[in-house]
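[1] Predicted coordinates and the sequence they were generated for:
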Amino acid sequence: MTTTEPVPAPAPSAAPTAPAPATRPSIPGLAEVDVRVADGVSLHAAVGGSGTPVLLLHGFPQTHLMWRSVAADLVADHAVVAADLRGYGASSAPPEDGPGTYSARTMGRDAVALMRELGHDRFALVGHDRGGLVGVRAALDHPEVVTHLGVLDVLPTLDSWEVLQGRSAAVAFHLYLMAQPPGLPEALVAGAPDAFFGHFLDAWGDGSAWLPDDVRAEYLRASRERVTSVVADFRASAGVDADDDRADRDAGRRLTMPVGVLQQHWGGALGFDPVARWAAWAPDLDHRLTRAGHFMAETAPGEVVALVRGLLAR
């Protein structure tokens, strides 16, 4: 297990909302496909390259486009799949029919089905934020399938809820808002979706004008059209996902594959040790800290590529 010294994150800066582009941006060199993963559910993905397969799962409030710079590097010698999660981007957004519809366990099964349909029975998985939580669940549930796990800037679901406390937890107000029963959070978010989702794009960056206008517009458009399913995802995180993590913790289950984590030192503000939290789940851990802000795959893709390539070499 390795780690680096903690570093402070710079102050964020605001960026204006841009109009939607005439054509939607894409990842150069990758082909876009829609793959059926369950009854009535298809995932949208960008695929390309050959070699060891790597699945890339995005965070909030993004789509698979967040991987555009990382994928451009990895596609040289890997079969790269960058997918929109269920309920996000251009993937299916089925109606919420109980807590399992948007649980991390369900999304983990989606990921396994997607890769199997694309011809990959075993694969590495790298997830950011929400995609990282899906990655952890997929790796716990399918250790025979997920060979390596990379996670960007998030703790496992149960740990996230356990460390949020006091005034510093206000940074995660959206977790508490979207955890509420159906109706109120959807109405509130849908009342000003660009302001809501744009807040996180502005506040969680690296302090620079980091996001191209066309990509920002696409993130806002995609999120605006998926308010109900995005809220359902977060609601599951506060309920069934945390319960599933607790059951695994109580049973002594661990991540048996090599795990690489790159995150900001937000443990300093919230008073916890991120390395200890991760090591409790992942005995074979490479933990690194960054000053690149939350959206590190876009603000510092070289750091992310280095983490992923180091992970795949283990």
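    Cool, the structure landed.
[2] hey, let's count contacts and neighbours off CA atoms from now on
    OK.
[3] center of the chain, which residue is that?
    Gly131 (2.5 Å; CA atoms, centre = their mean).
[4] Identify the residues contacting that residue.
    56-59, 85 (CA atoms under 8 Å, 6 or more residues apart in numbering).
[5] Recalculate using a threshold of 7 Å.
    Counting by CA atoms under 7 Å, 6 or more residues apart in numbering, Gly131 touches 57-59.
[6] One more to weigh against that first structure:
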Amino acid sequence: MNIKGFTNRRVYVEDGVSLNAAVGGSGAPIVLLHGFPQTHLMWRHVAAGLAADHTVICPDLRGYGASSKPAAVSPDTYSKRTMAADIVALARELGHDRFALVGHDRGALVAFRAAMDHPAVVTHLGSLDVLPTLDMWDVMRGTSAAVGFHLYLMAQPPGLPERMITVSADEFFGYFLDLWVNDPAAIPGEVRSEYLAACRAAVPSIVADYRASPGIDVEHDRADRDAGRTLAMPVTVLQQDWGAALGFDAAGLWRAWAPDLRHVPVSCGHFMAEEAPAEVVKAVRELVTRPATRPAAP
């Protein structure tokens, strides 16, 4: 399946690694990063809504969909820093030195790292239904951590997680597609089949992405926090009210990273770009109208 009106591009971002990206529209660029267990198709409604006056770029992340899936030869292969550098290189190859960036779930973690590492490139940051990696691991404790069992499973050393997931891939990935959606019709059968097929073919790289989170990704976040670094650009966060249910203040955690924050509670399920695309489009349009920081002088 393709996003209607968009062209799929294959773009090399480093030696041996290329990203598949759907590109459409014209105007100021917005890059949209998908979450788990999905591909760039999750943006099909939002991308069409934004393409009327923006160039919209929807890549499959490294390790997902039709993008390259390099072997995890080191923890850095699937660090969010590496995956963020992919996105900056992708945009540059498509002719964009600065762009707004919006991510969902895993894509939001990549977007967060891109904004921290490349503040002169990312003009605006949008995050859908996730906490920064360091905060996520800090709040997952006690019985509340049961909701994130997959985080702990895929954090284990290479071998067992990959084998366990591979033998029941459709059941494993399908479980989250069922659990995290309020309106099952938002993910029709043909889209669900595409997601499952893509995940089935990417088990080692998906696990490597998750395995990086409690290790190298937390190290990068902690180094930024210890140095007092914050997000320099306007930030909008759309989030379910799961923070209250688990006993933490999601808006407060985000505000510690983002001085220019708008935190917007939503009532739909986790897959909000598919369940409430008009609400997401509205929030992104509002985000990109806010004054952006200018890149630092060389």
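    Nice, thanks for sending it over. Everything numeric here is computed off the predicted structure, so don't read it as measured data.
[7] Map the residue nearest to the centre of the first structure across to the second structure for me.
    Mapped onto the second structure by TM-score structural alignment, Gly131 of the first structure lines up with Gly107.
[8] Next, please give the residue ranges for the strands of the stretch 101-250 of the first structure.
    With DSSP state E, counting those that start in this stretch as the definition, the stretch 101-250 of the first structure shows strands at residue ranges 123-128, 146-152.
[9] closest one to Asp286 of the first structure among those strands?
    For Asp286 of the first structure, the closest of the strands of the stretch 101-250 of the first structure is strand 146-152, at 9.4 Å, according to CA to CA.
[10] What is the corresponding segment of the second structure for that closest one?
    Using TM-score structural alignment, strand 146-152 of the first structure pairs with 122-128 in the second structure.
[11] Go ahead and name everything in contact with the matching stretch.
    Contacts for stretch 122-128 of the second structure (CA under 7 Å, 6+ apart): 98-105, 108, 115, 233-239, 287-288, 292-293.
[12] ditto for stretch 190-204 of the second structure
    With CA under 7 Å, 6+ apart as the criterion, stretch 190-204 of the second structure contacts 37-39, 63-65, 162, 166, 169-170, 173-174.
[13] all helices for the stretch 51-200 of the second structure, in order.
    Assigned by DSSP state H, counting those that start in this stretch, the stretch 51-200 of the second structure shows helices spanning 80-93, 106-117, 133-139, 149-154, 160-166, 169-179, 189-200.
[14] Out of those, which gets nearest to Glu274 of the second structure?
    Of those, the one closest to Glu274 of the second structure (CA to CA) turns out to be helix 189-200, at 10.7 Å.
[15] between that closest one and helix 169-179, how many degrees?
    Helix 189-200 of the second structure and helix 169-179 are oriented at 130 degrees to each other (axes from the mean of the first three to the mean of the last three CA atoms, to 10 degrees).
[16] Run the chain-centre distance for helix 189-200 of the second structure.
    Relative to its parent chain, helix 189-200 of the second structure has a centroid offset of 18 Å by CA atoms, centre = their mean, to the nearest Å.
[17] picking up where we left off before, would a markdown table of the helices of the stretch 51-200 of the second structure with distance to Ala28 of the second structure be doable?
    Shown next, in a markdown table, are the helices of the stretch 51-200 of the second structure (distance: least, CA to CA, whole Å):
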| stretch | distance to Ala28 of the second structure |
| --- | --- |
| helix 80-93 | 12 |
| helix 106-117 | 17 |
| helix 133-139 | 29 |
| helix 149-154 | 36 |
| helix 160-166 | 40 |
| helix 169-179 | 32 |
| helix 189-200 | 28 |
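[18] Quick check: Ala306 of the first structure vs Asp73 of the first structure, distance?
    Between Ala306 of the first structure and Asp73 of the first structure the computed distance is 10 Å (CA to CA, to the nearest Å).
[19] ugh, wrong one, Phe123 of the first structure
    18 Å.
[20] One more: Asp202 of the first structure?
    26 Å.
[21] okay, these two: which has more neighbours?
    A count of neighbours by other CA atoms under 10 Å puts Asp202 above the other of Asp202 of the first structure and Asp73, at 20 against 14.
[22] quick one: Gly87 of the first structure and Val230 touch, right?
    Yes - contact criterion CA atoms under 7 Å: Gly87 of the first structure and Val230 qualify, at 6.3 Å.
[23] between these two, which one's more packed in?
    Neighbour count, other CA under 10 Å: between Gly87 of the first structure and Val230, Gly87 has more, with 29 against 22.
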